[in-house]
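*Asks:* need coordinates for the below:
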Amino acid sequence: MDEFTNNEHILGNRLLNIYQSMTEWIKQKRTQFPLSSHEESRDNLLAYLYVKEMMSHDLIQAIEEEGLSSIYGHESHIISSIELLLRRLQAPAFQDIDIRKITRQQAKQLIAERARTVLGEGRRSRRTRIMVTLDEQLIDEPEVMEQLLLHGMDVARINCAHGSPEIWKKIIEGVRQAEERLQKKQQWEKRCRIYMDLPGPKVRVDSIVSNTYPVKLSVRKDEYGQPIQPVTGFLYLHTPLSFPSEQSDVSFVLEVATNESITMVSGDELVFIDVRGRKRRLKVIDVIAPSCFKVELSNTAYIQKGIWFKHKRFSLLLQSVTPIPMKAIVKKGTRLQIYFDRTHFGAAKMDDAVKLTTTLPKALRNVRVGHRLYFNDGKIFAMIQNVTNKYIEAKVISTGRKNKMIKKGMGINLPDSLMHLTVSSLTDRDLQYIPFICKYADMIGLSFVHTPHDVAKLYRILTEQGAPHLTIIAKIETRAALHNLTRILMEGLTLPSFGVMIARGDLAIEVGFENMSIVQHDILALCQAAHVPVIWATQVLENLAKKGVPARAEISDVSLGQKAQCVMLNKGPYIVEAVKMLANVLEKEESHPQKRAKMIARYMDQQGVFR
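*Replies:* Below is the predicted model:
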């Protein structure tokens, strides 16, 4: 900083040189990013990138020590801010250059307009919208849907990685019916937006088996310890070629063996002694096929291979038990074998390793020894130990303070394995869902976007479907997306309606938890410079939504999220309470300065100083 010696003349000349070279650079870059509209956002984004790259820390510090504002906090109007600095420093030969610039107030209005286009109208009491993830349980809870709308839900999110079009349609109908009921009561005026996430190339656990025994088959009980309803499952007389699709009333699959010729009908019972010595009964409730039966268990049992099921005419020996959804307990040191195909998986010999397949085997092509492997947003951490032509072998390094469960449908992250080189961001499954989304949704989330070409491809498909108006939300959750973020934003500026979601779950795995704070701040800054609305997502008030009690750090996270135009909540049994809390915090953060000052004084008025 000695080179500036606090001299305004030197400081002004240095800043003027940066400004002049910046404007020339922007003119050159315009040909790379041609736009028919939103030129002011393009030029401002380019200016922010140039200034961030070229202004040294010493220069920024010298500007601040002169009592002037630096570039921080001025991302949305950086060109105007630099021109204002130059005037105050009385820079020589200063003149406005013909580039598209925008003032602070104009930038604020522009972001607000685009937020209305993308997210719908805000509320009278707050500008920041609230997005809530909905699931099929809410189909049968119309009162909860009404409470979500009344207390703050502005956008309803449906994650298309789960459920089916039939379920999604019922959820959307539930939202619209709740709005109609509230309108009749004169309690609702606006329209809740529907946002649907494409599943994208998310790698998930498909099938899983382990030698973890015994397996607990739990029957729900009331507060007095009495069974409420039986658990049901399938019993096979041979190894099933495939497990049944997930059904809400199926909790297990049993494979049994016998040398006898058997027949069973509904009502037949199989008596057995579980590993604790408790007498239990399986009751046949349906005959699916001569070798497949649907059975129910009325009391909790612990079972394992080798247990005998006794019918009045024959006996069956248990060969295997598989919980539904399939799951396995892992701890530090557990061996994992991830198979490339179901043939080798089915032929694998049982040992101490947990064996599994994935929903996207080709995503594993670039996996190498030493690469990191995460399950469930980082709750389970493993390292790749070996790669064969049949499977990848890994070793669990950490599960936190407790053993953890790996189960069917759980997300997998391989941050070192360059998945974007082998997997397109738009999968065949995505393409199947797009027509439904075009018909019923207002916004579509592009999961695992890597490049601007992914955004352009989705827009072309939407146009072919007759839905070019549909808002595209680019979910930033990979390192490739971070490196291409400027170009993704530029592509978004060519669209009728575009926004960005900071999907912090997968992104934190990609960049490392320790770097997440810096990365999310920079994403926000780039989006502010481009005047693109942002959705702040993942684990916001998660403890409150799931357990009913907020963690202290969650409230601070909400304050950071208020810099975005929308904050997303995930599902949970206490989701209404989470919406109320989020709305309350956002309203206080956005309240009028005088009202805010009074509220702060209530808790922070310093006694014995002014009176």
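*Asks:* hey, let's count contacts and neighbours off CA atoms from now on
*Replies:* Noted.
*Asks:* please list all residues in contact with the residue nearest to Glu477 when sequence neighbours are not counted.
*Replies:* The shortest distance from Glu477 to any non-neighbouring residue, by C-alpha to C-alpha, 6 or more residues apart in numbering, is to Leu507 (4.2 Å). For Leu507, the contact set (C-alpha atoms under 8 Å, 6 or more residues apart in numbering) comprises 476-479, 516.
*Asks:* tally up the residues packed near the residue nearest to Pro323 when sequence neighbours are not counted, please.
*Replies:* Of all residues not flanking Pro323 in the chain, Phe252 sits nearest, at 4.3 Å (C-alpha to C-alpha, 6+ apart). Phe252 is flanked by 22 other residues according to other C-alpha atoms under 10 Å.
*Asks:* drop anything exposed from the contacts of Leu507.
*Replies:* With burial judged by 16 or more other C-alpha atoms under 10 Å, the buried subset of the contacts of Leu507 is 476-479, 516.
*Asks:* in helices only, show me those residues.
*Replies:* The helices, defined by DSSP state H, take in 479, 516 from the buried ones among the contacts of Leu507.
*Asks:* what would the buried ones among the contacts of Leu507 look like in TSV with distance to His371?
*Replies:* Formatted as TSV, those follow (distance: C-alpha to C-alpha, whole Å):
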residue	distance to His371
Ile476	22
Glu477	19
Thr478	16
Arg479	15
Met516	20
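*Asks:* neighbouring contacts of the one helix or strand Leu270 maps to?
*Replies:* In this assignment (DSSP states H and E), Leu270 forms part of strand 269-273. Under the contact criterion C-alpha under 8 Å, 6+ apart, strand 269-273 has outside partners 279-284, 307-311.
*Asks:* second chain to compare with the first, below:
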Amino acid sequence: MTISDDALPLPSAAEAFEAIPFGEEPLTADVLMQAVLLLRTAVTGDAKRIAAHIGATPDDAAIANLAHYLALRHHDLRPLQRELMWRGLSSLGRLESRVLPTLDAVAATLGAVTGHPSPFPAPDKTAFFAGEARLTAATDAMFGPAPAMRRTRIMVTLPSEAAGDPALVLDLARRGMDIARINCAHDGNIAWRGMATNVRTAATVVGRDIKVLMDIAGPKIRTEAVTAPKKAKLQPGDRLRLVAGGEPRACEAVPFSAAVSLPEMVTRLTPGDRVRYDDGKLEGVVESVADGEAVVRVTTVKAGGTKLRPEKGLNLPDTALGLSPLTAKDEDDLTTVIECADMIGYSFVSRPDDIDLLEAALARHGTRERPLGLVAKIERPEAVTNLPALMARALRARPFAVMIARGDLAAEIGFERLAEMQEELLWLCEAAAVPAIWATQVLEDLVKDGVPSRGEMTDAAMAARAECVMLNKGPAVGTAIELLDHLLGRMDSHAFKKTAQLRALRSW
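*Replies:* Below is the predicted model:
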């Protein structure tokens, strides 16, 4: 029995695979081998169309593997997995970085069992693990060499004080910071230059290459001036008026009001649209829109209610804003970013054209000696849908990574979907050999109050599957760095991505 990539057109191979009689009765080894070969044929055919759709170049092995992975995941593989598992073969559950090598290895083993050699040779060890090597190389190029005792890097958002306090930055570096993040939504270019200088100095002192990420603000929608009854908190049933221009306006029927940083967001709202405030701590529904104002009825808040404050984020999951991810302020900030940063964080990127927009802006500022890495922040549903094409476009130009911005992403897609979505994003990044950054509220209680919660410790341990974990600023961030440094080192001995590492256990 021989089946080549071109022996069956895609519909025939896919339909034949779906017709395999998986069920309670075990398949014979011959039928199981046929199933694997049919699946391979279907995957390679579908991957060609996927690669063309996302704009992949023919010689890009990482994006080719991503296309194979997307094609593979169009099929329900659970019945096939169970047939493979009880025979002691790979269940295909850890093939993100090596789709065809895994299928070829399984087919070769089944060929030896059946006496019908597979038409596809088994990969050697180097070829089988080539995807892992690509991801390691991409991670090192983006984030610098890994620390001695852990694979996952630690990124820390610098507070404003870091601009004028070299000792603060040096302390973070000594505790284990690998990447310093500068949030360009705050402070200004003089402060950013001070922060970057202090990071470079600290790196020299500790003898490590500490990278600088500068995160341009983008069209972030925030509350500005607010008005509310004294000490009052928003509760379900309350009404909140959002004002496109001028001062916030409250009245007896609508006692809460806020101006917004992006006036056009108000005019583009329609009745029924959802509005989420402060990373989803409050959700409401638009009741009416008129004369540059929108009235929102609160439907859900955190326990005890939510205070209305300035400088808090707003998310509009149902509203098409049509905004450019690159603002005039961002264009001005690029001069300092190019001068000071190793990586640029790109907010609200949603489509491949957004990558071109940034590339054109960077080109207008001229070239620089060392390549500037690009971190795409995945915050909106459109970015999730378009991620393969975003990867294919971005990887043409420069080192590239993805930040899973879990705060905005949860507020956009809903908290109940975040857990599964962050898993899928990690899988796609691994398939494309793109480093992933696990961000938002990691060890937040510890950073703010000095004591971690049990839930956030588990979350931080799970973050070891990413190439980088981001901590926010806070009074106890130094303690959080040390804890995370030790935790990630221990987790490296237990798991790599989805693969358990079976080190010797000493507790029993």
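*Asks:* how close are the two chains, by TM-score?
*Replies:* Here the TM-score for the pair of chains, by TM-score structural alignment, normalised by the length of structure 2, is 0.87; 476 aligned residues with a C-alpha RMSD of 2.6 Å.
*Asks:* which residues in the stretch 51-200 of structure 2 form helices?
*Replies:* Taking DSSP state H, counting those that start in this stretch, the helices of the stretch 51-200 of structure 2 run over residues 61-72, 78-85, 99-114, 125-128, 130-143, 166-175, 189-206.
*Asks:* can you name every helix or strand that the second one contacts?
*Replies:* Contact analysis of helix 78-85 of structure 2 by 3 or more C-alpha pairs under 8 Å, 6 or more residues apart in numbering; DSSP states H and E lists no helix or strand as a packing neighbour.
*Asks:* after superposition, how close is it to structure 1?
*Replies:* Mean deviation of helix 78-85 of structure 2 from its aligned counterpart in structure 1 after superposition (mean C-alpha distance after the TM-score superposition for structure 1): 2.4 Å.
*Asks:* equivalent range in structure 1 for that helix?
*Replies:* Counting by TM-score structural alignment, helix 78-85 of structure 2 pairs with residues 57-64 of structure 1.
*Asks:* residues of the matching stretch that come out buried?
*Replies:* 59-60, 62-63.
*Asks:* ok, stretch 456-473 of structure 2 next?
*Replies:* Across stretch 456-473 of structure 2, burial judged by 16+ other C-alpha under 10 Å covers 456-457, 460-461, 463-473.
*Asks:* likewise stretch 175-184 of structure 1?
*Replies:* Buried residues in stretch 175-184 of structure 1 (16+ other C-alpha under 10 Å): 175-176, 178-180, 182.
*Asks:* ditto for stretch 283-292 of structure 1
*Replies:* So for stretch 283-292 of structure 1, counting by 16+ other C-alpha under 10 Å, buried means 283-287, 292.
*Asks:* would you tell me which one of those comes nearest to Pro593 of structure 1?
*Replies:* For these, the closest approach to Pro593 of structure 1 (C-alpha to C-alpha) belongs to Ile285, at 66.1 Å.
*Asks:* so how far is Arg552 of structure 1 from the closest one?
*Replies:* Using C-alpha to C-alpha, to the nearest Å, Ile285 of structure 1 is found at 49 Å from Arg552 of structure 1.
*Asks:* for Thr538 of structure 1, same thing?
*Replies:* 16 Å.
*Asks:* residues touching the residue most central in space within structure 2, list them.
*Replies:* The centre of structure 2 sits closest to Ile404, judged by C-alpha atoms, centre = their mean, with a distance of 2.3 Å. Each residue near Ile404 of structure 2 by C-alpha under 8 Å, 6+ apart is listed here: 377-379, 422, 425, 436-439.
*Asks:* now with 6 Å?
*Replies:* Residues near Ile404 of structure 2 by C-alpha atoms under 6 Å, 6 or more residues apart in numbering: 378, 437-439.
*Asks:* that one -> structure 1?
*Replies:* By TM-score structural alignment, Ile404 of structure 2 lines up with Ile502.
*Asks:* helix, strand or coil for that match?
*Replies:* strand (DSSP: H, G, I helix; E, B strand; the rest coil).
*Asks:* from Ser417 of structure 1, how far off is it?
*Replies:* 21 Å.
*Asks:* give me the mean distance between the helix ranked longest in structure 1 and structure 2.
*Replies:* If you go by DSSP H, structure 1 has its longest helix at helix 8-29. Its match in structure 2 and helix 8-29 of structure 1 itself, once the structures are fitted together, sit a mean 2.1 Å apart by mean C-alpha distance after the TM-score superposition for structure 1.
*Asks:* buried stuff in that helix?
*Replies:* For helix 8-29 of structure 1, by 16+ other C-alpha under 10 Å, it's 8, 11-16, 18-19, 22-23, 26.
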